[in-house]
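Colleague: okay, sequence plus prediction incoming.
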Amino acid sequence: MFRVRQKLIRRAVVNQTRSRHAYPSKDVRRLFIEYFQNQHDHLFVPSSSVIPQRKGEGTYFTNAGMNQFKPLFLGAVPPGSLMANYKRVVNSQKCIRVGGKHNDLDDVGHDLSHHTFFEMLGNWSFGDYFKRESCKMALELLTDVYKLPRERLYFTYFHGDATLNLPPDIESQTIWLELGIPESQILPFGMKDNFWDMGDTGPCGPCTEIHYDHIGEGGGAKLVNMDSSDVVEIWNLVFMQYNRFEILFLRPLANHHVDTGLGLERLTAVLKGSKSNYDTDLFSPLFETIHDVSN
């Protein structure tokens, strides 16, 4: 018992040392929204319901921040509607991933970062800015506002797919290099990791992801996208360029859009210096209540 207690104390000291820029989850959310509202003229749009308004939208639950904006991606917004005026938007979307293309149920309980219910922070551009501005803002927010060290971040990009005649996203790779990211921290991946779509059909496109390295000794590259708790994906910047009609049939969208998703739970844990989302104020009150009730 004494050894266990000593181990817990050492772990707490390490976490406290790492957590010089730790924030409560409400401040993580607030800083994200204020950054895009105040510094980059984004309109705040509240989270939509986790229950889709219309049947046949491809999912039983709202499984991503993009769901409520699908008409904008497809150019199907009625003229004169409120959504028709959206150009730059920021929000925090409540999501449920049980079933469908992005089912997280099988991962819950097996790692420290997947949940069936979670909150996705997102910034959006509908035919306005695109890749360069999106990458620049993401890097600035993470390093200048949240104070994450650049050397702990890894950046992935889409390496292309011959079956769909999709070229590598060299533009995203080049942007990260021009923003000062070393080539060793920029990694190519395929359709599974770096091409995003909501479901089997609908808006989709290549993405560039940002991963955080908890180890920080320069060896994190080999753990990116390896389901390791040592290197965790925190932000996905999706560049909506296509509409998928069938598995092998993509048609370019009339306009290019930006759809990003930053996991509130994951970033809160990272800023606390913890590998576990459960070690945050988003979960600890629930566990304390369970302990009190169950003795």
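Modeller: Yep, that arrived.
Colleague: from now on I want contacts and neighbour counts done on CA atoms only, so please keep to that.
Modeller: OK.
Colleague: okay, now the nearest residue to Ile96 once chain neighbours are set aside: neighbour count?
Modeller: What sits nearest to Ile96 in space, not counting adjacent residues and going by C-alpha to C-alpha, 6 or more residues apart in numbering, is Phe117, at 4.5 Å. Neighbour count for Phe117, taken as other C-alpha atoms under 10 Å: 15.
Colleague: so who does Phe117 touch?
Modeller: 94-97 (C-alpha atoms under 8 Å, 6 or more residues apart in numbering).
Colleague: against Ala221, how distant is it?
Modeller: Per C-alpha to C-alpha, to the nearest Å, Phe117 is found 29 Å from Ala221.
Colleague: for burial, what's the neighbour tally of Ile181?
Modeller: The burial count for Ile181: 19, using other C-alpha under 10 Å.
Colleague: nearest residue to it in space, please, no chain neighbours.
Modeller: Of all residues not flanking Ile181 in the chain, Arg150 sits nearest, at 7.8 Å (C-alpha to C-alpha, 6+ apart).
Colleague: right, and the one you found touches Thr143 too?
Modeller: Yes - using C-alpha atoms under 8 Å as the test, Arg150 is close enough to Thr143 to be in contact (6.6 Å).
Colleague: one more to weigh against that first structure:
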Amino acid sequence: EFVPSSPIVPIGDDTLLFANAGMNQFKDVFVGLTQPQYRRVVNSQKCLRVSGKHNDLEEVGKDTYHHTFFEMLGNWSFDDYFKAEAIEWAWQLLTKVWGIEPDSLWATVFQGDTEDSSPPDSDAKSLWPKVTGIPHEKVLFGGKKDNFWEMGDTGPCGPCSEIHIDLGPEMCGMKETRGHRCAVNAGCGRFIELWNLVFIQYNRDAHGELVPLSAKYVDTGAGLERIAAVLQKKRSNYDTDLFMPIIDCISEISGHKYTSKLHNQIDNAFRVISDHIRSLVFAISD
């Protein structure tokens, strides 16, 4: 079932200044306060990340793929399908429907955490090659920062599987950084996260213990702007038709030309201004 985006300014949720993820409007389902209206849901959620845990404000303009406002494409399962289906369907959409080259994709799974006794996601590690055909060596273990989702200090949580795309060595924006090596989650523009599959299967109690949930959930998020850049074969999200009309107007008004370069003060300003204009328009309209 397609569920429309909730407003950027959340209604009835005083814990958030702005909607920052697709799961916000389903939070009461995850914590057991309400029953889901549907077992399977898809949507495109308007998100604004300018503060708090999810804050992309300081990254905007410096790279090709961060924004304060973006649309998060998502699919959810409320105690219906789980890891195998979520992984297989994400892969099929990326490679079969959208035609992204399978050899360019990598996957990550949770490696576990000894500090809080979080177990590794062995299920996802074995499922990725089994249901997609991706080589075992391209399924990488990742730490808690990138591969474990938690709503807060307590409550529903679970391991994540990220899907990354290798855009080629020429997209690295850290070539001048001493000791840098291009790799998944290494921070350069060569490897970009396209999709995050969250498997909510635990509840963390007040003692920090992980208790398996009786009902399991899938919560996924893919950035529309990043998908658009890949499908339009652009080197940057800002080069897509989502941003170029705004950038062209800025160029006409300012008299400066946008060259799509990184580490360039004028181009950085183009990206910041176009991003902030977009954010303001959507926020004010809501």
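Modeller: Happy to help now that I have it. Predicted, not measured: the structure shown is a model, and the values here were computed from it.
Colleague: report the TM-score for the pair.
Modeller: Here the TM-score for the pair of chains, by TM-score structural alignment, normalised by the length of the second structure, is 0.80; 244 aligned residues with a C-alpha RMSD of 2.0 Å.
Colleague: thinking again about what came up before, what lines up with the residue nearest to Ile96 of the first structure in the second structure?
Modeller: Counting by TM-score structural alignment, Phe117 of the first structure lines up with Phe69 in the second structure.
Colleague: ok, Leu286 of the first structure next?
Modeller: When the second structure is aligned by TM-score structural alignment, Leu286 of the first structure is paired with Ile246.
Colleague: residue contacts, that match?
Modeller: Ser274.
Colleague: leaving out sequence neighbours, find the closest residue to Ala21 of the second structure.
Modeller: Once flanking residues are discounted, Ala21 of the second structure sits nearest to Cys47: 6.0 Å by C-alpha to C-alpha, 6+ apart.
Colleague: ignore the last one, Asn203 of the second structure
Modeller: Pro156 (4.3 Å).
Colleague: quick one on the thing from earlier: state the distance from the match of Phe117 of the first structure to Asp241 of the second structure.
Modeller: Distance from Phe69 of the second structure to Asp241 of the second structure, counting by C-alpha to C-alpha: 15 Å.
Colleague: what's the residue nearest to Ile181 of the first structure aligned with over in the second structure?
Modeller: Aligned partner of Arg150 of the first structure by TM-score structural alignment: Pro102.
Colleague: quick one: its match and Thr95 touch, right?
Modeller: Yes - Pro102 of the second structure is within contact range of Thr95, at 6.0 Å (criterion: C-alpha under 8 Å).
Colleague: which residue in the first structure lines up with Lys233 of the second structure?
Modeller: Using TM-score structural alignment, the partner of Lys233 of the second structure in the first structure is Gly273.
Colleague: go on, Leu127 of the second structure?
Modeller: By TM-score structural alignment, Leu127 of the second structure lines up with Ile175 in the first structure.
Colleague: now swap in Lys216 of the second structure and tell me
Modeller: Match for Lys216 of the second structure (TM-score structural alignment): His256.
Colleague: show me the contacts for its match.
Modeller: Taking C-alpha under 8 Å, 6+ apart, we find His256 of the first structure in contact with 126-128, 130, 239-241.
Colleague: for it, pull up the helix or strand it's in.
Modeller: Using DSSP states H and E, His256 of the first structure sits in strand 249-263.
Colleague: how about Phe32 of the first structure?
Modeller: Assigned by DSSP H and E, Phe32 of the first structure belongs to helix 25-40.
Colleague: how far does whichever helix or strand comes after that helix sit from the chain's center?
Modeller: Next helix or strand after helix 25-40 of the first structure toward the C-terminus (DSSP H and E): strand 43-44. Between the centre of strand 43-44 of the first structure and the centre of its host chain there is 18 Å, according to C-alpha atoms, centre = their mean, to the nearest Å.
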